[in-house]
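In: predicted structure and sequence below. I'll ask about it afterward.
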Amino acid sequence: MAYKILIVDDSIFFRRRVKEILEQDSSLEVIGEARNGQEAIDMVIRLNPDVVTMDIEMPIMDGITAVKKIMARKPVPIIMFSSLTSEGAKATLDALDAGAMDFLPKKFDDIASNRREAVALLQARVKGLCRKHHGFRSSIAAVAPPKAILFNKPVRRNTSSSAVQSTRSSPVSVAAYASSSAGIPSGKKYRCLTIGTSTGGPVALQKVLTNIPKNFPYPIFIVQHMPGAFTRAFAERLNQLSKLTVKEAEDGETVEAGVAYLAPGGRQLIVQNDSHRVKFSVYDAPDTADILYKPCVDITFESIAKVYAGDVLGIILTGMGADGKIGATELKRKGAKIWAQDERSSVVYGMPQAVMSSGIAEREFSIDSFESNIVKEMV
């Protein structure tokens, strides 16, 4: 039985284009098209779609208002189409705050390097949210994105490093898991906290960072799959909501304790030692045949392992695919603690499942429990 999709956009051309793309996949069926937010509300109630694709700027009722009203009356997964501008970034973040689960650039050329990849990505992202709506317990492969991933161009991976060696540990016992879930501090020494996330990450990060105390004694490194036009606006929003200082990381910047640094979108972020100081290197990765994310959790996590060794708490939150598994493996090999978000509270249980199923992560928490457990463990 096909998943049911409602398309909301004031452009008939764009609605037809999205419908054509989605229905190339036999598991997706477009059951309705709305021209504005008010029509969208009425059709959600009447047609009961599995996922809604939503434009932001529309007559009569805009997409953000429509998302708020839909989530209040009949919640359903919503994916926003956004322009890659600073204004588009702020509007998209508002839509995510209102209850939307995901977003994609409205210009398909911004999604991927070619049409085939863009088509595959849109289909994969919609199906991932459909499964969330149905409570579908999918495998990592089922939720993994195609080769075109999250607005990113190809980058080269160094697969020769020890980071790709398996450090798979045995499954956590019931007793050990019960103890860890109780939030009992391990007494371990730490020097930093690092977080990797993708689909559903903006809202998840807000929940995690909002109540971490201002005097948090370590730097926090955050990798959120996000286009370059969005990360500065997102960092500013997190800074307004948090007690911490939150900012977009800058090339050559010296790392300071108590500051949360967001990896710039569309580029790669690594940390490195420089004359007894830790500094950032932000760079544009060359296009290659190997496809990964920009920014990439694995690349940042591996650099953190080189600088901080095992004195790290690494966290993997909601996201499609398995980015972060290799980097978390290297951190784990050096003695770091790895935690993951649980399936129930994840928008897409791909990245967390990757580290849980391989035995890399030793604790799994609901998104609402992370902040208190981080403070218990590290402060």
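Out: That came through fine. Numbering: from 1, shown residues only.
In: CA atoms for contacts and neighbours, from now on please.
Out: Noted.
In: for the stretch 1-150 of the chain, what spans make up the strands?
Out: Listed in chain order, the strands of the stretch 1-150 of the chain (DSSP state E, counting those that start in this stretch) span 3-8, 28-34, 51-55, 78-82, 102-105.
In: need the ones you listed in TSV (columns: mean neighbour count).
Out: Listed next are the strands of the stretch 1-150 of the chain as TSV, based on neighbours: other C-alpha atoms under 10 Å:
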stretch	mean neighbour count
strand 3-8	24
strand 28-34	19
strand 51-55	27
strand 78-82	24
strand 102-105	22
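In: let's have the ones you listed in TSV, adding distance to residue 355.
Out: Shown next, in TSV, are the strands of the stretch 1-150 of the chain (distance: least, C-alpha to C-alpha, whole Å):
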stretch	distance to residue 355
strand 3-8	28
strand 28-34	29
strand 51-55	27
strand 78-82	26
strand 102-105	22
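In: among the ones you listed, which comes closest to residue 343?
Out: In terms of C-alpha to C-alpha, the element of the strands of the stretch 1-150 of the chain nearest to residue 343 is strand 102-105, at 16.7 Å.
In: tell me how far that closest one lies from the chain's centre.
Out: Distance, stretch centre to chain centre, for strand 102-105: 11 Å (C-alpha atoms, centre = their mean, to the nearest Å).
In: try stretch 24-39
Out: Worked out by C-alpha atoms, centre = their mean, stretch 24-39 lies 25 Å from the chain centre.
In: that stretch: end-to-end distance?
Out: 25 Å (C-alpha to C-alpha, to the nearest Å).
In: and what of stretch 334-354?
Out: 19 Å.
In: hey, where'd the helices end up in the stretch 101-250 of the chain?
Out: If DSSP state H, counting those that start in this stretch is used as the criterion, the helices of the stretch 101-250 of the chain fall at 115-134, 140-143, 174-181, 201-209, 228-241.
In: next up, a structure to set beside the first:
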Amino acid sequence: MRILIVDDSVVFRSQIKSALEGINDIVVVASAANGKIAMERLEQNSIDVIILDLEMPVMDGLSMLEEMKKKSFNQRVIVFAAPTGTGIDLALTALRAGASDFIAKPNSSGSLEEAFEGIQKELIPKILQFKSKIEQNLIYIPKGLQAPESIAPPVNSPNQTPQQVIVYDKKLKNKDFSQIKPKVIGIGASTGGPSALEKIFEKIKEFPLRIPIFITQHMPPKFTEALANRIQMISGHPTLEAKHGEAALSGHVYVAPGDFHMSVERSTDGQRVIICLDQNPKRNSVRPAVDTLFESLAKVYGNGCTAFVLTGMGEDGMVGAKAIKEVSGNIIIQDPESATVWGMPGAVHASGAYDSMGNLDECSDYLRQMIG
């Protein structure tokens, strides 16, 4: 994995480089103090992943993402974002502009040692999640379709291997989701999730929402509130960062807050569904965890539960998907071609605990059919 570090701070560039040194399969090949210099580095070097600051002189991170798109550079980009109002907005904008993932910048009030440890802990898994798709240059072909006759090397990556074809079982059962009227919908996502959620929710703006929707997106605190505000703006439906003890209302969308598991339970009188938040140990190395949400939805709503597992690294959501299928609920997963990382939906696919698979347009269609 060949890395380009782009940040106007010499100290921060040095911290990132030091955090990555000695890690197998990761090599820092270049660095740059702004986007203009970084574009020159891209022309001169074979780069797999870019670590990008958003606020820089000469050419900032958003401008660099736009320039990359113009020149058809397709490297994965992980942006660093300050956990402030402006920084959070910039991070979400960067994801819409083509960034693959983001990391909250370490608190400037902490020590350099704490910042170094935080970068190592957060950044390395984010880089390695792209390893197999980048280095092996995989393409996915649904079973029954013929692979392209000519498999070409990826654009702007002269040192990478030619594409390898992975045949997978699309397993579309052609369910008529217009006849399925769930009592609740759950959605789980990680890397690439914010952009995927926006694409899905912008297509249900004109559709009435008669049930609650619960979202667990792997994001840090503060960023989840901004995500909820963004979904409300593009969908027109009331969307909130969930609060412990509040009743779940039909027609509302609830986002799990960063660093809290979200689940639901019946009120003592059985008349309401109550949202529960906790900081129990991480599951699948994350908090909030999709499994926690899905398991509780299965318990409370039974076969009235439908859930989507969207793009993301790891296996979070697989256990929860099995729980929903055990009570005869429905599971829809995002397909590998449209997923930024096919870890979470791929794990559910491998388990067989799903009903249909589709790209984001198809997932939007399924959602519209069920809420219509």
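Out: Here it is on my side, so go on. Quick caveat: nothing in here was measured; it's all calculated off a predicted structure.
In: just the element for the residue of structure 2 most remote from its centre, please.
Out: Largest separation from the mean C-alpha position in structure 2: residue 269, at 36.8 Å (C-alpha atoms, centre = their mean). Under DSSP states H and E, no helix or strand contains residue 269 of structure 2.
In: and it, how far from residue 212 of structure 2?
Out: From residue 269 of structure 2 to residue 212 of structure 2 the distance is 20 Å (C-alpha to C-alpha).
In: for stretch 366-375 of structure 1, which residues meet the burial criterion?
Out: Within stretch 366-375 of structure 1, the residues scored as buried using 16 or more other C-alpha atoms under 10 Å are 367, 370-371, 373-374.
In: matching residues in structure 2 for that stretch?
Out: The aligned range for stretch 366-375 of structure 1 in structure 2 is 359-368, by TM-score structural alignment.
In: and for the matching stretch, what are the contacting residues?
Out: 177-178, 196, 199-201, 203-204, 207, 332, 334-335, 337-339, 357 (C-alpha atoms under 8 Å, 6 or more residues apart in numbering).
In: one more pass at 6 Å, please.
Out: 200, 334-335, 338 (C-alpha atoms under 6 Å, 6 or more residues apart in numbering).
In: show me what residue 224 of structure 1 aligns to in structure 2.
Out: In structure 2, residue 224 of structure 1 lands on residue 217 (TM-score structural alignment).
In: surely that match touches residue 189?
Out: Yes - with contact defined as C-alpha atoms under 6 Å, residue 217 of structure 2 reaches residue 189; the gap is 4.9 Å.
In: got any residues that touch both of the two?
Out: Joint contacts of residue 217 of structure 2 and residue 189 (C-alpha under 6 Å, 6+ apart) do not exist.
In: residue 197 of structure 1 pairs with which position in structure 2?
Out: By TM-score structural alignment, residue 197 of structure 1 lines up with residue 189 in structure 2.
In: returning to what we had before: can you lay out the helices of the stretch 101-250 of structure 1 as JSON lines showing distance to residue 104 of structure 1 and mean neighbour count?
Out: Formatted as JSON lines, the helices of the stretch 101-250 of structure 1 follow (distance: least, C-alpha to C-alpha, whole Å; neighbours: other C-alpha atoms under 10 Å):
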{"stretch": "helix 115-134", "distance to residue 104 of structure 1": "8", "mean neighbour count": "20"}
{"stretch": "helix 140-143", "distance to residue 104 of structure 1": "17", "mean neighbour count": "17"}
{"stretch": "helix 174-181", "distance to residue 104 of structure 1": "35", "mean neighbour count": "13"}
{"stretch": "helix 201-209", "distance to residue 104 of structure 1": "14", "mean neighbour count": "20"}
{"stretch": "helix 228-241", "distance to residue 104 of structure 1": "12", "mean neighbour count": "19"}
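In: out of those, which gets nearest to residue 262 of structure 1?
Out: Of all those, it is helix 228-241 that lies closest to residue 262 of structure 1, at 6.5 Å by C-alpha to C-alpha.
In: quick one: residue 90 of structure 1 from residue 102 of structure 1, how far?
Out: Remark: distance between residue 90 of structure 1 and residue 102 of structure 1 (C-alpha to C-alpha) = 14 Å.
In: please apply the same query to residue 180 of structure 1.
Out: Taking C-alpha to C-alpha, one finds residue 180 of structure 1 at 31 Å from residue 102 of structure 1.
In: just residue 117 of structure 1 next, same as before
Out: Distance from residue 117 of structure 1 to residue 102 of structure 1, by C-alpha to C-alpha: 18 Å.
In: dump the helices of the stretch 101-250 of structure 1 to a markdown table, plus distance to residue 25 of structure 1.
Out: Shown next, in a markdown table, are the helices of the stretch 101-250 of structure 1 (distance: least, C-alpha to C-alpha, whole Å):
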| stretch | distance to residue 25 of structure 1 |
| --- | --- |
| helix 115-134 | 7 |
| helix 140-143 | 14 |
| helix 174-181 | 40 |
| helix 201-209 | 26 |
| helix 228-241 | 30 |
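In: can you tell me which of the ones you listed comes nearest to residue 38 of structure 1?
Out: helix 115-134 (22.0 Å).
In: now do the closest one against strand 78-82, angle only.
Out: 150 degrees (axes from the mean of the first three to the mean of the last three C-alpha atoms, to 10 degrees).
In: average gap between helix 115-134 of structure 1 and structure 2?
Out: Here the mean offset of helix 115-134 of structure 1 against structure 2 after fitting is 3.7 Å, by mean C-alpha distance after the TM-score superposition for structure 1.
In: what angle separates that helix from strand 28-34?
Out: Using the same axes, to 10 degrees, helix 115-134 of structure 1 lies at 90 degrees relative to strand 28-34.
In: and helix 115-134 of structure 1 with strand 3-8, angle?
Out: 110 degrees.
In: alignment lookup: residue 32 of structure 2 to structure 1.
Out: Per TM-score structural alignment, residue 32 of structure 2 is aligned with residue 34.
In: could you find the closest non-adjacent residue to that match?
Out: residue 8 (4.6 Å; C-alpha to C-alpha, 6 or more residues apart in numbering).
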